[in-house]
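K.L.:
What follows is a protein structure lacking sequence information:
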């Protein structure tokens, strides 16, 4: 039986940010100076640079990989680590604003929340393999 159009659209809405997250993670590995300013970051030195590159690459590559594994395997449990990463990051940004006098980064929070909601919908709607 053919997949409903709504499910195909939902798959595309998961696939596009997954690919973007994977590309962002790879950019952190190969050209961190180009991607750091997109997150309001100045690259550190020494261990600080190591932490920035390792943590950011790990975050984005894990995020994108979990999303792709969820799509390819149709095991909805793979959506949940990605949902958690995005939701906790958004909450952390709000806490940084409320408690640590950081700028409220709505331009970063909004996509995190939107993609997390898309992933939640996908975890509920897209097929689960047996």
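P.N.:
Thanks, I have it. What you see is a predicted model, and the numbers here were worked out from it, not measured in a lab.
K.L.:
from here on, contacts and neighbour counts on C-alpha atoms
P.N.:
Noted.
K.L.:
List the buried residues in the host helix or strand of residue 19.
P.N.:
Assessed by DSSP states H and E, residue 19 sits inside helix 5-30. In terms of neighbour count (16 or more other Cα atoms under 10 Å), helix 5-30 has its buried residues at 10-11, 14-15, 17-19, 21-29.
K.L.:
tell me the contacts of residue 19?
P.N.:
residue 64 (Cα atoms under 8 Å, 6 or more residues apart in numbering).
K.L.:
Could you tell me how far it is located from residue 64?
P.N.:
In this view, residue 19 and residue 64 are 6 Å apart by Cα to Cα, to the nearest Å.
K.L.:
how about the helices in this structure?
P.N.:
Under the criterion DSSP state H, helices of the chain are mapped to 5-30, 32-35, 46-73, 79-100, 106-125.
K.L.:
just checking, what packs against the longest one?
P.N.:
The reference is to helix 46-73. helix 5-30, helix 79-100 (3 or more Cα pairs under 8 Å, 6 or more residues apart in numbering; DSSP states H and E).
K.L.:
do the same with the fourth one
P.N.:
Counting contacts by 3+ Cα pairs under 8 Å, 6+ apart, helix 79-100 packs against helix 46-73, helix 106-125.
K.L.:
Run the angle between the first one and helix 5-30 for me.
P.N.:
Think helix 46-73. 160 degrees (axes from the mean of the first three to the mean of the last three Cα atoms, to 10 degrees).
K.L.:
for the residue most central in space within the chain, what are its contacts?
P.N.:
Centroid-nearest residue in the chain, with Cα atoms, centre = their mean: residue 63, separated by 4.7 Å. Residues in contact with residue 63 (Cα under 8 Å, 6+ apart) are 18, 21-22, 81-82, 85.
K.L.:
Comparison target below:
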């Protein structure tokens, strides 16, 4: 049986649920409406084998991140929460590497969202672990 969580823990789990749903929707969108989600994320669609890779990898990434977060919330399992947090959180430094070494645009808004997601889900994982 789970112990009652502190108010910050409840808030972190609630926000994690919202993040998890958001990322699941992104994953479904990559499969159902790739042009729309690509445009929303500032990307363009590739062609041929590149498109298959782009859709497959992007859908899997978002579905796994969101799924891990939601499973971690509902089962109160910190390991799953951390898996979701790391999947999203590691995108931010990868964006900085892409900007610094490969001429990509420095996209601060997504970086802020990714770092915020990581922090919130990390806090949720800590609150569940201390449960």
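P.N.:
Great, that's in hand. Everything numeric in this text was worked out from a predicted model, so none of it was measured.
K.L.:
Work out the TM-score between the chains.
P.N.:
The TM-score (TM-score structural alignment, normalised by the length of structure 1) is 0.91; 129 aligned residues with a Cα RMSD of 1.6 Å.
K.L.:
and which of the buried residues of helix 5-30 of structure 1 is nearest to residue 37 of structure 1?
P.N.:
If you rank the buried residues of helix 5-30 of structure 1 by distance to residue 37 of structure 1 using Cα to Cα, residue 28 comes first, at 11.3 Å.
K.L.:
Distance of the alignment partner in structure 2 of the closest one relative to residue 10 of structure 2?
P.N.:
The equivalent of residue 28 of structure 1 in structure 2 is residue 30 (alignment by TM-score structural alignment). Using Cα to Cα, we find residue 30 of structure 2 at a distance of 30 Å from residue 10 of structure 2.
K.L.:
what do you get for residue 43 of structure 2?
P.N.:
35 Å.
K.L.:
For the residue lying closest to residue 32 of structure 1 once chain neighbours are set aside, list the residues it contacts.
P.N.:
The shortest distance from residue 32 of structure 1 to any non-neighbouring residue, by Cα to Cα, 6 or more residues apart in numbering, is to residue 53 (6.8 Å). Going by Cα under 8 Å, 6+ apart, residue 53 of structure 1 touches 28-29, 32.
K.L.:
Same check on residue 99 of structure 2?
P.N.:
Contacts of residue 99 of structure 2 (Cα under 8 Å, 6+ apart): 105-106.
K.L.:
What's it aligned with over in structure 1?
P.N.:
In structure 1, residue 99 of structure 2 lands on residue 97 (TM-score structural alignment).
K.L.:
Map residue 13 of structure 1 onto structure 2.
P.N.:
Match for residue 13 of structure 1 (TM-score structural alignment): residue 15.
K.L.:
Please report how far the residue lying closest to its match once chain neighbours are set aside lies from residue 16 of structure 2.
P.N.:
Spatially, and ignoring its direct neighbours in sequence, residue 15 of structure 2 is nearest to residue 120 (7.1 Å; Cα to Cα, 6+ apart). Shown here: residue 120 of structure 2 relative to residue 16 of structure 2, a distance of 7 Å by Cα to Cα.
K.L.:
returning to that earlier point: the match of residue 28 of structure 1 contacts residue 59, doesn't it?
P.N.:
Yes: the criterion here is Cα atoms under 8 Å, and residue 30 of structure 2 meets it with residue 59 at 5.3 Å.
K.L.:
And the aligned residue in structure 1 for residue 108 of structure 2, how close does it get to residue 6 of structure 1?
P.N.:
In structure 1, the residue paired with residue 108 of structure 2 is residue 106, using TM-score structural alignment. Residue 106 of structure 1 sits 28 Å away from residue 6 of structure 1, taking Cα to Cα as the criterion.
K.L.:
and residue 25 of structure 2, what does it touch?
P.N.:
Contacts of residue 25 of structure 2 by Cα under 8 Å, 6+ apart are residue 63.
K.L.:
wait, residue 83 of structure 2
P.N.:
Applying Cα under 8 Å, 6+ apart, the residues near residue 83 of structure 2 are 65, 68-69.
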